[in-house]
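Asker: Pasting the sequence and the predicted coordinates here, then a few questions.
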Amino acid sequence: MIGKGIQSVKVLLLGLLLLSCIFAISQFKVSRIFPIHSVRVYGAPHLDPLYTQQLLMPLVVRGFFGIQVETIREHLLQMPWVDEIYVRRIWPDQVVITVLERKPIASWNDQSLLGDDGELFSPKRDTYPDALPKLVGPEGKQIQMLEYFRDMNRLLESLHAKIAYLELTPYSTWDVVLSNGITLHLGNKDILTRLHHFVKVYPKILANREDDVEYVDLRYPNGLAVQWKGVKKV
């Protein structure tokens, strides 16, 4: 009885092995009969073409019917610049991949990029866009800083200025450098109110004199102080 049981197991294992071989051979034949001749990638200006090719080659050798679309998507989603991936097979021999890249708003602590969704990602530095605003602050504060960054830029629209540098210091004070070169010290409270006050008085005090300003101190309860370049501090 035991001998018959062992014999049955051997027959079953042999059958499974034969089925595996038949499946592998059939897949090989299908890949030879319906090979992929074209892989087109759209919307990926920051992806390394050589690296992308090396990543995709092992995934498309199975031919038109053997391609695992979800596997391609999962592999490409691991790349830092990639936000979303759409993969399509087009009969008889094409694969079309559409890449939606992340949209960086600013650099973060000179180590990462901050996306418009508040998420950090770290691609190669030589792929960073030029002239990105810089945000500097404590770890975990990037979403709060992004919200202030957007609110401040809205307030600055009437001056045709934008934030080039925004820092939340270890003392919880806010410092800003504008695109026109003016530095603002905003302190640690009523940040947007103080910036709004700056926007209101700007045309009266600083218009056409941006190059003469070293910084503007807005930490006073009822006013501000301008430090002019070349003028000694009192």
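Answerer: The structure has been received and is ready for your questions. Bear in mind the structure is a predicted one, so any value in this text is a computation, not a measurement. Residues are numbered from 1 along each chain as shown.
Asker: Please count neighbours and contacts with C-alpha atoms only from this point.
Answerer: OK.
Asker: Mind jotting down where the helices sit in the protein?
Answerer: 2-33, 49-60, 69-76, 142-156, 191-205 (DSSP state H).
Asker: neighbours around Leu50, how many?
Answerer: 9 (other CA atoms under 10 Å).
Asker: if we can go back for a sec, quick one: the helices of the chain as JSON lines, columns for distance to Asn222 too.
Answerer: As requested, the helices of the chain are exported to JSON lines (distance: least, CA to CA, whole Å):
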{"stretch": "helix 2-33", "distance to Asn222": "76"}
{"stretch": "helix 49-60", "distance to Asn222": "57"}
{"stretch": "helix 69-76", "distance to Asn222": "54"}
{"stretch": "helix 142-156", "distance to Asn222": "19"}
{"stretch": "helix 191-205", "distance to Asn222": "9"}
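Asker: And the ones you listed: which comes nearest Pro92?
Answerer: With CA to CA as the criterion, Pro92 lies closest to helix 2-33 of those, at 10.5 Å.
Asker: mind checking which of the helices of the chain is nearest Ala225?
Answerer: Closest among the helices of the chain, using CA to CA: helix 191-205, at 10.4 Å.
Asker: Which elements pack onto that closest one?
Answerer: Other elements packing on helix 191-205 under the criterion 3 or more CA pairs under 8 Å, 6 or more residues apart in numbering; DSSP states H and E are helix 142-156.
Asker: What angle do helix 191-205 and the helix it packs on make with each other?
Answerer: Helix 142-156 and helix 191-205 are oriented at 30 degrees to each other (axes from the mean of the first three to the mean of the last three CA atoms, to 10 degrees).
Asker: Could you check how far helix 142-156 is from the centre of its chain?
Answerer: Averaged C-alpha coordinates place helix 142-156 at 18 Å from its chain's average position (CA atoms, centre = their mean, to the nearest Å).
Asker: Likewise for stretch 128-143?
Answerer: That offset, for stretch 128-143, works out to 11 Å (CA atoms, centre = their mean).
Asker: That one spans what distance, first to last residue?
Answerer: 20 Å (CA to CA, to the nearest Å).
Asker: what comes up buried for it?
Answerer: Applying a neighbour-count criterion of 16 or more other CA atoms under 10 Å, one finds 128, 133-137, 142-143 buried in stretch 128-143.
Asker: again with stretch 58-75
Answerer: 59-67, 69, 72-73.
Asker: So what touches that stretch?
Answerer: Defining contact as CA atoms under 8 Å, 6 or more residues apart in numbering, one finds that stretch 58-75 is touched by 27-28, 30-36, 55-56, 85-89, 91-94.
Asker: Pasting the second one now:
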Amino acid sequence: MLQKNKKHASEKILTKQFWRFYTGLAILLVVFGCIAVAISNFFQYAKKPESFPIRTVIVDGHLIHTSQQEIESVVLPILPTGFFTLPVDTIKQKLLQLPWLQSVSVHRRWPDQLTIQLIEQQALACWEGQSLFNTRGELFTPPAYQCSDKLVKLVGAEDQSAIVWMAYEKISALFEKYSMPAITQLLEDDSKNWQLSLPGVTVFLGPQVNFDRNLQRLVNIYPQLVKENPTLTRIDMRYPMGVTVS
């Protein structure tokens, strides 16, 4: 009889534990369900542009060729999407389509701020009078731009822009080393012959096969040529054993 009572008591304890467990689980599920609904409702609310509007736009960058109007024409139509749904990548890509912009960084700042950092292209040389080389040797073409006389002019076949740029970099480095005047123009003609211009002096370097040799010869003899020929205007280095000047 005693064993039966113990067994019955054990069953009652197990039943109570069972119901406590499942009651606790049910309450926990209800709590999580309420949290999920609250989160869902918040995100639905946050997606509405009027809920978290962008109130401040900060543009940082030293801009010379890119106007405020150009930037506003890209950014302002997108701002009404609101803070959480603002497509920052879209803004970045659209700004990079402006011809003078080289680098764009766009970030949201809680609770209502958009920051835009801009870096403009820095032109180092003109290409065929229409396009420009930036500091990385990349071509870009601003609309209705006229090359400044302060920029070196690079000329060559359309598919030779990279070759001409590399030649210009090589010449610039060598001329700086030897304290030579800065070149004003570098040209590769249809016959693959090279010609460069210094202030008041035109230099014929000859074909690509002799480019490096003639370039080194030029920096070696140029100071003496200028000293001996104060009115020097032309140096022809296409001869294997010497040069002609006039």
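Answerer: Arrived safely. Nothing here was measured: the structure is a model prediction, and the numbers come from that model.
Asker: Superpose the two chains and report the TM-score.
Answerer: Overlay of the two chains. TM-score (TM-score structural alignment, normalised by the length of structure 1): 0.77; 202 aligned residues with a CA RMSD of 2.4 Å.
Asker: how near is the residue positioned nearest the centre of structure 2 to Val74 of structure 2?
Answerer: Among the residues of structure 2, Ser103 comes closest to the average C-alpha position under CA atoms, centre = their mean, at 3.6 Å. Per CA to CA, Ser103 of structure 2 is found 15 Å from Val74 of structure 2.
Asker: just Leu118 of structure 2 next, same as before
Answerer: From Leu118 of structure 2 to Val74 of structure 2 the distance is 13 Å (CA to CA).
Asker: how close does the alignment partner in structure 2 of Met57 of structure 1 get to Leu114 of structure 2?
Answerer: Met57 of structure 1 maps onto Leu76 in structure 2, with residues paired by TM-score structural alignment. Distance from Leu76 of structure 2 to Leu114 of structure 2, counting by CA to CA: 11 Å.
Asker: more crowded one of the two?
Answerer: Leu114 (20 against 11).
Asker: Translate that one into the numbering of structure 1.
Answerer: Under TM-score structural alignment, Leu114 of structure 2 pairs with Val95 in structure 1.
Asker: so its match touches Arg88, yeah?
Answerer: Yes. Counting by CA atoms under 8 Å, Val95 of structure 1 touches Arg88, with 5.7 Å between them.
Asker: State the number of residues packed around the closest residue to Met152 of structure 1 other than its chain neighbours.
Answerer: What sits nearest to Met152 of structure 1 in space, not counting adjacent residues and going by CA to CA, 6 or more residues apart in numbering, is Leu192, at 6.8 Å. When neighbours are defined as other CA under 10 Å, Leu192 of structure 1 has 14 of them.
Asker: Residue in structure 2 paired with Leu192 of structure 1?
Answerer: Alignment note (TM-score structural alignment): Leu192 of structure 1 maps to Asp212 of structure 2.
Asker: returning to what we had before: contact partners for the match of Leu114 of structure 2?
Answerer: 36, 38-40, 87-89.
Asker: Please apply the same query to Gly129 of structure 2.
Answerer: Gly129 of structure 2 is in contact with 146-147, 153, counting by CA under 8 Å, 6+ apart.
Asker: Which of the residues you listed are retained in structure 1?
Answerer: Here is what carries over to structure 1 from these, by both residues aligned by TM-score structural alignment, their matches' CA atoms under 8 Å: Lys153.
Asker: Which stretches in structure 2 count as strands?
Answerer: 56-60, 101-109, 113-120, 125-127, 131-133, 139-140, 152-155, 185-188, 193-198, 201-207, 234-239, 242-245 (DSSP state E).
Asker: Nearest to Gln3 of structure 2, out of those strands?
Answerer: Among these, strand 101-109 sits nearest to Gln3 of structure 2 (CA to CA), with 71.6 Å.
Asker: post-alignment, the closest one versus structure 1, mean distance?
Answerer: By mean CA distance after the TM-score superposition for structure 1, the fitted strand 101-109 of structure 2 averages 1.6 Å away from its aligned residues in structure 1.
Asker: and that strand, how far out from the chain's middle?
Answerer: Using CA atoms, centre = their mean, the offset of strand 101-109 of structure 2 from its chain centre is 10 Å.
Asker: which residues touch it?
Answerer: For strand 101-109 of structure 2, using CA under 8 Å, 6+ apart, the contacting residues are 66, 83, 88-89, 91-92, 95-96, 114-121.
Asker: Arg209 of structure 1: which of the contacts of Val95 of structure 1 is nearest?
Answerer: Nearest to Arg209 of structure 1 among the contacts of Val95 of structure 1: Arg40, at 52.5 Å, using CA to CA.
Asker: how near is the corresponding residue of structure 2 for the closest one to Gln68 of structure 2?
Answerer: The equivalent of Arg40 of structure 1 in structure 2 is Val59 (alignment by TM-score structural alignment). Remark: distance between Val59 of structure 2 and Gln68 of structure 2 (CA to CA) = 9 Å.
Asker: More neighbours: which of the two?
Answerer: Higher neighbour count among Val59 of structure 2 and Gln68: Val59, with 15 against 10, using other CA under 10 Å.
Asker: So what's the residue count around Trp19 of structure 2?
Answerer: Trp19 of structure 2 has 11 nearby residues by other CA under 10 Å.
Asker: OK, contacts around it?
Answerer: Applying CA under 8 Å, 6+ apart, no residues contact Trp19 of structure 2.
Asker: can you rerun that using 10 Å?
Answerer: By CA atoms under 10 Å, 6 or more residues apart in numbering, the residues touching Trp19 of structure 2 are Leu25.
Asker: Could you report the neighbour count for Asn134 of structure 2?
Answerer: Applying other CA under 10 Å, I find that Asn134 of structure 2 has 18 neighbouring residues.
Asker: Distance check, the counterpart of it in structure 1 against Lys103 of structure 1.
Answerer: Using TM-score structural alignment as the criterion, Asn134 of structure 2 maps onto Gly115 of structure 1. For Gly115 of structure 1, the distance to Lys103 of structure 1 (CA to CA) stands at 5 Å.
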